[in-house]
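Visitor: Structural data only, the sequence is not supplied:
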């Protein structure tokens, strides 16, 4: 062996050779690698652009004969397949000693393939994608991808000069999965899948399961493994103690890339927890952090569902941020977008040359509002891709909650479609039964696998049972955004005070349905963009009145049944609409700015609202129970006054009174419980500390004949507690 060189090996069948070299062969391992033949062990290697290839056994070189096209082969007189490597020489004279990828058994198990076929692989990211590993004693990366309609799939990357010829993958049967273990490919390698469609078209696709990507506009996937060591065990244990709907939940919504432009995940891990803690919010909610090519989509046009955006750092950097927030006692909710995906030709769209993640019916595939594709939720593998994705973020990144975007667009077959553009379901109705089943499965799976998390639906219709458990026919969400309350209350506030009496019901109607679901009251990014104006700029009147209305509204909101969400910049009454290009107008808080005290006053109010809210169980403990609320005055339309009581589980009350007219109301009479000897102001949005006129009730107020008499400050909300 080694002296005369290997004997000639029978050439490949021309059809097999053509399919192999063109990237259209389903089983390259049957043609390449080593196998017993008459006369010994045959070796065949595919090394494009190589000058020579030798098989090295026990230090001995055994040159293979060139078959042309980058193929090299020969037969050695051996009884069994030995341990061997390849020595590949190129024209410039350099030599590379490499392991042969085609001598390895599949690095993906039968159970994985069975679960993928069934659509039940709840840790799909551990089976598909790029996984650094040691396989049969050799370190490298296993690549696997679901592409059931492809003729062939190859791996291309910076380790192959982006030529996939050398690395065709094998099809693992009816699963539709293609697999290849590449020795020597390690973390940091960039790659894509080169797919040959059934029609013979060839194109490069980013990995749908990539856990790390290049920084946009570059689009390659990156091999990665996590090395982050979590330090949030105390937080994770504590979050399971109280159901979310019975706990305080005050959310600060953040667009990470623009909150403090230029900061990385690790820099944000220093500044964001400190700021959120100072203002007293219990949670942050990140607008989508999943990878997206167009920054102007704010993350809602996702191409990398398993990768945090590389704009701000690596996946471990993002974990570092979540960890830091948890150690500061702050929960992390992230926006999750399973309703649609963009049509970029390097991403999910027509992934293997056919509709795959999107429905084959063009009427169902196109999302009419956003120029995107919808997911084919009736396909088990697609549903599995999304369910596992929800689990992935909660399990691997310790995310505490998923706010699910655009649920209404998923639930209705006719959403934004005219007649003739949609087909009724099997019952003749407009409900998308596949979407319902998907949402139920997603919620049930997440809650089962990751205790203490919450899922939150952005659902803008009156769909029945969004937050009802799945075992009773509900969708299974923990909370739902109360879009009706948001729309009605902002509509009321936009009116001049003199006209508000004609719209009084817009502030009270929410209590008609307040207990039909578990609600979040959202003043989100959607309300302060696209010409809708910032929260303070929606208010009528001069600057003083606008700020007063802003403060009074926040006081009303924090006292109303439901959890709170406020988008960044609104906590200090930013006057301009939000722009992702520069983020909040922090300069408004600069002491050198004349109006800074006005903005700091609103910020001070938000801090105190959160502090008192968290200390007052009456404001959150019975959010979903009618017995936790009682109107004191709900029909004082002429006065623009609202008053109601909140009760905790022990019956302890808090009285909230809002006066949405710009006049002081003296000796205003309100009925209160008989068993409270006195009431004291706990919070007054008209306080001078908040920029108000400081009309207050400084002394305890004692009831007479079941009533108290208060001085109501103008355009203000007061909270009164027993004492």
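Guide: Okay, I see it. What you see is a predicted model; the values in this text were computed from it and never measured.

Visitor: contacts and neighbour counts: CA atoms only from here.
Guide: Will do.

Visitor: Now do residue 45 against residue 616, distance only.
Guide: Note on residue 45: its distance to residue 616, by C-alpha to C-alpha, to the nearest Å, is 72 Å.

Visitor: Show me the residue at the heart of this protein, geometrically.
Guide: residue 336 (3.1 Å; C-alpha atoms, centre = their mean).

Visitor: what sits against it?
Guide: 288, 390, 402, 403, 404, 405 (C-alpha atoms under 8 Å, 6 or more residues apart in numbering).

Visitor: Let's see that with 10 Å instead.
Guide: Going by C-alpha atoms under 10 Å, 6 or more residues apart in numbering, residue 336 touches 286-290, 299-300, 302, 305, 386, 389-390, 393, 401-406, 455-457.

Visitor: ditto for residue 676
Guide: By C-alpha under 10 Å, 6+ apart, the neighbours of residue 676 are 652, 653, 702, 703, 706, 721, 722, 723.

Visitor: Go again with 6 Å.
Guide: Not one residue lies near residue 676 by C-alpha atoms under 6 Å, 6 or more residues apart in numbering.

Visitor: ditto for residue 605
Guide: residue 690.

Visitor: a helix runs through it, doesn't it?
Guide: Yes - per DSSP: H, G, I helix; E, B strand; the rest coil, residue 605 lies within a helix segment.

Visitor: Now the terminal residues of stretch 440-457, how far apart.
Guide: 12 Å.

Visitor: just how off-centre is that stretch within its chain?
Guide: Averaged C-alpha coordinates place stretch 440-457 at 14 Å from its chain's average position (C-alpha atoms, centre = their mean, to the nearest Å).

Visitor: Please identify the buried residues of that stretch?
Guide: 440-447, 450-457 (16 or more other C-alpha atoms under 10 Å).

Visitor: And the contacts of that stretch?
Guide: Residues outside stretch 440-457 that contact it (C-alpha under 6 Å, 6+ apart): 239-240, 387, 391, 400-404, 470, 475-480.

Visitor: and the comparison structure, right after this:
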């Protein structure tokens, strides 16, 4: 990257000894015959280039101190220089207007009769000189930043350009002497919409090309009349850096020698109407910190240390494994921490609580922090607010080394309208649907992707696997799936059009989700995809080869809504809403479920989890603990948002994050909050150690009601079974009174009795410590359709777990 032009004095020292420039003869890449080349014989000649043969290297060194640089000789002094043909007026105008599709046909070096024509476009330059082995040729100033001349050499050499400005001089490679740096297979796959590693073909890729270090820039912009690269390396003036079109694929390409990591750039796009728009790179792997919007050239250097995790993460299918998720908004978990600082604190905290996974709210770059990352502009770039892409890799690596999986929220449902990002990217609807009724998202003021366009679908499918492969992400929770599946989502009659079969299903979105899931699972063993889908769409977690969408898990929004509605009722009224706690078992095995208490449930006036509960402070905390015990025992995996693990009373705010001060021992009520956090740790510990709680989550044989109808008592009792038939008895009591001698039917399991292994009313958690201290003997007293039963004490507002001794 050339951040500043070097001083003229300093740069002349090397340029004045051209024999020291390491060059070689290279073949001219094939190109279409330009108008100027075909007209060389009859074109009106421009004034001749100034050409001088350089002295041999050894002689030049010996004369450097007293002789100075060799003086250029004028044309006609025996060097055989030919005048350069005039540039075709149409080409000249299109280059200056930024709408030339083939600048390499005009700029750079081209063999012509009697020599090699070299033309450069360097706005604001005073002179441009060609440096090659044995030749130093000052090009003629053709005006408007164009410089040209004919070298008296038989074929195109490897050469450099010395560009002199009023205040300094630089020596650079000519970008227009290089072949395309992207292969035909890449272009074919892009055109077919089947490039599963799209990030390796499009965007800014630092590389060595034809023996020269630089960066290849590629962009998909099929409607553009022309594209130029603008950046800090050319003072944000892209006039001299037009890209070439690579045919019907709509891909534009330019290799810029000398531009490397850290360079800032954007694309200056000439729209179909001739106007210009400057856009960030849709494939940028790194961006400036918002509100700045430039893309940054980057490369990965992180050396992964999670080989053991990656090798074994898929040993057990996720629906048959423990899966307890801590949801985190990285920017506010500990405000001000970077990715690397988070790596020092987050893994230890999560591991201490016993969660198996973290779920990160969107980390892809987004301009507005208040969107929490759900309005993405940089789909391939981790947000730069917390560090570099390698810093984010470091955090994921640290979590893996602590034995914690990483789920990431992924947002393919919509994107914002920012005029420097994806909206009408090249002057027409490109990423969004061309039908305005299908392009605009009615709820969020954003745009919806055109899932039926192969290149757009490829952009998203490749993005899903990009995060899994480049950042070792273990799962994608796909946001707002319902909004993609239905054409009439949040739309009134007349605001949507049916599909080809007259239905309201978005068939393009269905095909996209199936392709995404199939591709992610095929390429990334052990990864899980999770749908946030709030309707009764059939087959969300059914395999794609059976007609399903192919997700591994689905958020159980029905369970969340019903159970929270029940818990918000005063205990005296709960008997009238008992079915809200039991209805989930009617459909519990229709999909593979996650039970989510997510960020969405603790913001925007919905209150924090503990604050949703009725009663005084003690009762609220007791309800909170009892609810968590019920949730961890219920079939399905579980997810809990940060702050709820210690009963934070305030809603979450991305501005300040969790109220960690509640855990400070100097705070009078800190014990109440630390008790709840201790409970969450114990729930996870017992959960992980007892296969009955997770091994048969998706099998009806793993669950049996003991008493699901005790509405008058506000009691729910059920059994969970592991693959060997070993049971766990879970009893939730949502009344504030103590019930003694409460009888429940149980399986016959021998003579040792049932042992209480977890009680949310324990004093350890801040409860009243009403316990069942001794094993409960099964008696030959029939109850609940079973020949044996136990008599137990139910603590107030508590969940109790038992196992056979």
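Guide: Arrived safely, thanks for sending. This one's a predicted model, so the numbers in the text were calculated from it and none came from an experiment.

Visitor: hmm, back to that, neighbour-wise, which of residue 45 and residue 616 of structure 1 wins?
Guide: residue 45 (26 against 19; other C-alpha atoms under 10 Å).

Visitor: what lines up against residue 550 of structure 2 once you look at structure 1?
Guide: Structural correspondence for residue 550 of structure 2 with respect to structure 1 (TM-score structural alignment): residue 476.

Visitor: That match and residue 464 of structure 1: what is the separation?
Guide: 11 Å.

Visitor: Looking at the two, which is more packed in?
Guide: residue 476 (24 against 12).

Visitor: What distance do you get for the more buried one to residue 419 of structure 1?
Guide: From residue 476 of structure 1 to residue 419 of structure 1 the distance is 30 Å (C-alpha to C-alpha).

Visitor: Report the spatially closest residue to the counterpart of the residue nearest to the centre of structure 1 in structure 2, excluding sequence-adjacent ones.
Guide: Per TM-score structural alignment, the equivalent position to residue 336 of structure 1 in structure 2 is residue 410. In space, residue 410 of structure 2 comes closest to residue 478 once its chain neighbours are excluded; the distance is 5.0 Å by C-alpha to C-alpha, 6 or more residues apart in numbering.

Visitor: Kindly report the same for residue 314 of structure 1.
Guide: residue 212 (7.1 Å).

Visitor: Aligned to that neighbour, what sits in structure 2?
Guide: Aligned by TM-score structural alignment, residue 212 of structure 1 pairs with residue 286 of structure 2.

Visitor: Near that match, how many other residues are there?
Guide: If you count neighbours by other C-alpha under 10 Å, residue 286 of structure 2 ends up with 27.

Visitor: Check residue 654 of structure 2 too.
Guide: Using other C-alpha under 10 Å, residue 654 of structure 2 is surrounded by 18 other residues.

Visitor: check contacts around it.
Guide: With contact taken as C-alpha under 6 Å, 6+ apart, residue 654 of structure 2 is in contact with residue 332.

Visitor: and the counterpart of it in structure 1, which of the three is it?
Guide: Using TM-score structural alignment, the partner of residue 654 of structure 2 in structure 1 is residue 580. For residue 580 of structure 1, the assignment made with three-state DSSP gives coil.

Visitor: measure residue 580 of structure 1 to residue 536 of structure 1 for me?
Guide: In terms of C-alpha to C-alpha, residue 580 of structure 1 sits 19 Å off from residue 536 of structure 1.

Visitor: Repeat that for residue 247 of structure 1.
Guide: Residue 247 of structure 1 sits 29 Å away from residue 536 of structure 1, going by C-alpha to C-alpha.

Visitor: Which one's more surrounded, those two?
Guide: In this view residue 247 of structure 1 and residue 536 are compared by other C-alpha under 10 Å, and residue 536 has more residues nearby, 25 against 19.

Visitor: what helix or strand does the alignment partner in structure 2 of that one sit in?
Guide: Mapped onto structure 2 by TM-score structural alignment, residue 536 of structure 1 lines up with residue 610. Assigned by DSSP states H and E, residue 610 of structure 2 belongs to helix 609-612.

Visitor: per the alignment, residue 4 of structure 1 corresponds to what in structure 2?
Guide: Aligned partner of residue 4 of structure 1 by TM-score structural alignment: residue 74.

Visitor: what do we get in structure 2 for residue 34 of structure 1?
Guide: Aligned by TM-score structural alignment, residue 34 of structure 1 pairs with residue 109 of structure 2.

Visitor: Counting neighbours, show which residues of stretch 563-577 of structure 2 come out buried.
Guide: Within stretch 563-577 of structure 2, the residues that count as buried by 16+ other C-alpha under 10 Å are 563, 564, 565, 566, 567, 568, 569, 571, 574, 575, 577.

Visitor: Please report how far residue 224 of structure 2 lies from residue 247 of structure 2.
Guide: 12 Å.

Visitor: out of those two, which sits in the busier spot?
Guide: residue 224 (26 against 12).

Visitor: and that one, what pairs with it in structure 1?
Guide: That one, residue 224 of structure 2, aligns with residue 150 by TM-score structural alignment.

Visitor: check contacts around the closest residue to that match other than its chain neighbours.
Guide: In space, and not counting its chain neighbours, residue 150 of structure 1 is closest to residue 197: 4.6 Å by C-alpha to C-alpha, 6+ apart. By C-alpha under 6 Å, 6+ apart, the residues touching residue 197 of structure 1 are 150, 151, 352, 353.

Visitor: My reading is that the third one is in a helix; is that accurate?
Guide: No - inclusion of residue 352 of structure 1 in a helix is not indicated when three-state DSSP is applied; the result is coil.
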